[in-house]
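# when you get a sec, could you give me coordinates for this:
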Amino acid sequence: MSAMKRPLEGVKVIELATFVAGPCCARYLADLGAEVIKVESFQGDPLRFTAVNEGRPAGEAENTSYDLENANKTCICLNTKSKAGREAMEKLIASADIFITNWRQNALERSGLDYESLKERYPKLVFGIVSGYGEKGPDKDLPGFDFTAFFARGGVMGTMFDKDNLPMNVIAGFGDHQVGMNLSSGILAALYRARETGYGDKVVVSLFHSALWDVAIMLQSAQYGHPSTQYPISRKKIANPLQVAHKSKDDRWLQIAMPRYDFFYPKFMEVIGRTDLIGNPRYYPQSALQDNLEEFYEIIKESIAKEDISVWVEKLTVADLPFAVAKTWNELLVDEQAWASDCFHAMEYPTGATRTLVRPPVLFESTELPPYKRGPYLGEQTEDILVQLGYSKEQVKAMIEAGDAMPHKAQ
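Presented below is the predicted three-dimensional model:
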């Protein structure tokens, strides 16, 4: 069977968004075949200028962060505050199926780009918006990043660390990527309905709500008050020690995952060489274990510490028990499974470097892998897009001279 066309070919997306979550969503739609036009201010998306945070070269020649979120798009630079720039923005939206933004409500309303205004003119338009805390409630207008609205306010940073240690070092993009994929899910559903009925919708995804969804199992469990659910907690007191990472003799962390404690316990005792504990009423069944958690934790800790990680990998693999070695980022970059399953793409840059970039985590069996074209330079397609909107070359030149639009300026 020959490869089918990508599923969103013929769909047009206008993106007025910065940083990660909104652009991530639009990039995924571009991978699915949509035409995505990114609208940037003359200053550019701030993500273009975060090199110092990531230890990479400054400038546009090798911007892996920007490419990750903006591959397969084109870019137009407009002054949306000027009359002519705003008119061009209106023409772009009029030609689109989907509009994606992370502007806050007040800014959208001032520009006439809020959903209530747009749906009157374009009832079929699907409007996707990323926010920090949602569109309702006392904090709806607060600025939100994943460090704050997702990790901190969303119950991740304040709970998911060993009580005896400091909170985790959070990383950029972790919550944003989840928000972007959540938003794409809602947008695709709304697009389907728009095609069926002629009416679009506003799709709202927030960092805060996405974090609550991610921690939902434990958030719901916490209300029952059992000590094992009151995070942050000491790793020695987690209700199921077969869900905790333990350190090997060569200082590698081995994460085991055996949620059905009673089912896995006898087999795991065999693997770690403690068959003498099979059926021990202090540790089995799990209900009895709860009075002896720290004691049993120390038994597992001491057992795992007796062998190098390679020994545990072999033993657990043979026993068909669920586990993984905690990998570093440098190890992941050369992970055979990641490359074999098309998680990565090798991007060649004008600097002469080849860098590993991650693909969005949705693949299709009968559709070829999408291209991984670098993100557009600032204003790279400004003139071409304006011409496609019906402006003459003379009009485009006049807009550029008047400061209504900006073409790419080579660095």
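
# every contact and neighbour count from this point should use C-alpha atoms.
OK.

# burial count for the spatially closest residue to Thr275 that is not a sequence neighbour?
Leaving out its chain neighbours, the residue that sits closest to Thr275 by C-alpha to C-alpha, 6 or more residues apart in numbering is Met269, at 5.5 Å. Neighbourhood size, Met269 [other C-alpha atoms under 10 Å]: 16.

# for the comparison step, fold the sequence that follows:
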Amino acid sequence: MTNPDRPTGPLAGIRVLDLSRVLAGPWCAQMLGDLGAEVIKVEQPGQGDDTRRWGPPFLDDGSRDSAYYLCANRNKRSIAVDIASPQGADLIRALAAKADIVIENFRVGGLAKYGLDYATLSAIKPDLIYCSITGFGQTGPDRDKGGYDFLIQGMSGVMSVTGRPDDEPGGGPMKAGIPVTDLSTGLYATISVLAALNHRNRTGEGQHIDLALLDAQVALLANQASGWLNGGVVPRRMGNQHPTITPYQDFACADGDVLIALGNDRQFVALARLLGVPALADDPRFAVSAERSANREALFAVIKPIIGRWTCDALIAALDAAKLPGGKVNTIPQALAHPQIEARGMVHDLARDDGTPVKVVGFPGKFSRTPATYRTAPPRSAQDTAAVLAAELGLSADEIAALVSAGVVAERL
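From the prediction side, this is the model:
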């Protein structure tokens, strides 16, 4: 395991002050940490990140930290500082003066009253990169509203195209099974921060990044947004079907369901041959992608009964042999235990400072020269307060004890 005091990776030497909590901001900061940045996570004394209590399940080590918290906070040091106190705000400003990046997700204007906003901190450190993550952004009529993943999935239009059609059993809008809005915003935040770092490397200039959950989720509408903007088509819920390519969904076999996802006409020719109905590929209703989508129900009337006679394993083996995309719907345990995931080294074992084991899903990018590293497990709240204040700001043990006594900072909860 890499020495946590000597991080390596493409971002080695970069310092991040993480003032965020819950998921989008911490997700961004964790990725920066995986890539070698030194990350200091700032939490509220006596409380910590909200997600520490978002369970069950919880880690059975006395901290009662939730599994949810553990997914987004490795490779960080945790300190607890009361930013509402003048002394606490002074400490954060001193840490920001030594940082390259600040990440925060307070409501618009929420940090200005403490002198921790971009205008104040950039006056102290002009080349600072300051990323603000909010529900709706720093401008616009909804700028002062709070935003959560579920709310934004609905407002952005994602739920209007997710789930079964209204006229089917179980029909209606459905959120994604993971917090896709928070995660995508964290990804966009990381991309934005890295772009700002490159600009700073060229010009010496820092800047403020204004990132909204709603903007990020609307950006992910991708082909569905383009279909409306450029074709006037109002997207609708189609269950597991694809709006423009067919077949691209789940099919019932004799002993379960199999996914078939074809992306072109050549693959359809091969599937028709595999299913024993090669003439389908010459039928003008199905020969090209657009016609297959327009006549999907007629196509399904032919192929669904044939697929229903196969077993799942036999069909998947036949699809693999024909080099056609197909597979099962895995559970999360099945996915994490999949031989391909194991071969790619996606699950990592870490340990907290008391030896408590923690498993994490790693960074997916495989760097040939500067790989991601997994140096420290997600920290207990405030476990590094004294060490950080001493090492980064030069405070003595007596000065730290006085701050603890005054309630300005807290040590491990």
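
# what's near enough to touch the corresponding residue of structure 2 for the residue nearest to Thr275 of structure 1?
Aligned counterpart of Met269 of structure 1 in structure 2: Ala272 (TM-score structural alignment). Residues near Ala272 of structure 2 by C-alpha atoms under 8 Å, 6 or more residues apart in numbering: 278-281.

# from Ala29 of structure 2, how far off is the counterpart of Phe19 of structure 1 in structure 2?
Counting by TM-score structural alignment, Phe19 of structure 1 corresponds to Val22 in structure 2. Noted for Val22 of structure 2: a distance of 12 Å to Ala29 of structure 2, by C-alpha to C-alpha, to the nearest Å.

# more neighbours: which of the two?
Using other C-alpha under 10 Å as the criterion, Val22 of structure 2 and Ala29 rank with Ala29 on top: 34 against 19.

# skipping adjacent residues, who's closest to the aligned partner of Ile300 of structure 1 in structure 2 in space?
Using TM-score structural alignment as the criterion, the counterpart of Ile300 of structure 1 in structure 2 is Ile303. In this structure, Ile303 of structure 2 finds its nearest non-sequential neighbour in Leu275, 7.7 Å apart by C-alpha to C-alpha, 6+ apart.

# number of residues surrounding the one you found?
Neighbours of Leu275 of structure 2 (other C-alpha under 10 Å): 14.

# which residues touch it?
With contact set as C-alpha under 8 Å, 6+ apart, Leu275 of structure 2 has these partners: 303, 306-307.

# confirm that the match of Met269 of structure 1 sits in a helix.
Yes: assessed by DSSP: H, G, I helix; E, B strand; the rest coil, Ala272 of structure 2 belongs to a helix.

# how close does it get to Val302 of structure 2?
The spacing between Ala272 of structure 2 and Val302 of structure 2, counted by C-alpha to C-alpha, is 10 Å.

# repeat for Ala314 of structure 2
In terms of C-alpha to C-alpha, Ala314 of structure 2 sits 19 Å off from Val302 of structure 2.

# before we move on, what about Pro173 of structure 2?
Where Val302 of structure 2 is concerned, Pro173 of structure 2 sits at a distance of 29 Å (C-alpha to C-alpha).

# what about those two, which has more around it?
Using other C-alpha under 10 Å as the criterion, Pro173 of structure 2 and Val302 rank with Pro173 on top: 19 against 12.

# spatially nearest residue to the more buried one (excluding sequence neighbours)?
Counting by C-alpha to C-alpha, 6+ apart, Met159 is the residue found nearest to Pro173 of structure 2 once chain neighbours are left out, at 5.1 Å.

# map the one you found across to structure 1 for me.
Using TM-score structural alignment, the partner of Met159 of structure 2 in structure 1 is Met157.

# hmm, its match is touching Pro167, no?
Yes: the pair Met157 of structure 1 and Pro167 qualifies as a contact (C-alpha atoms under 8 Å) at a distance of 6.2 Å.
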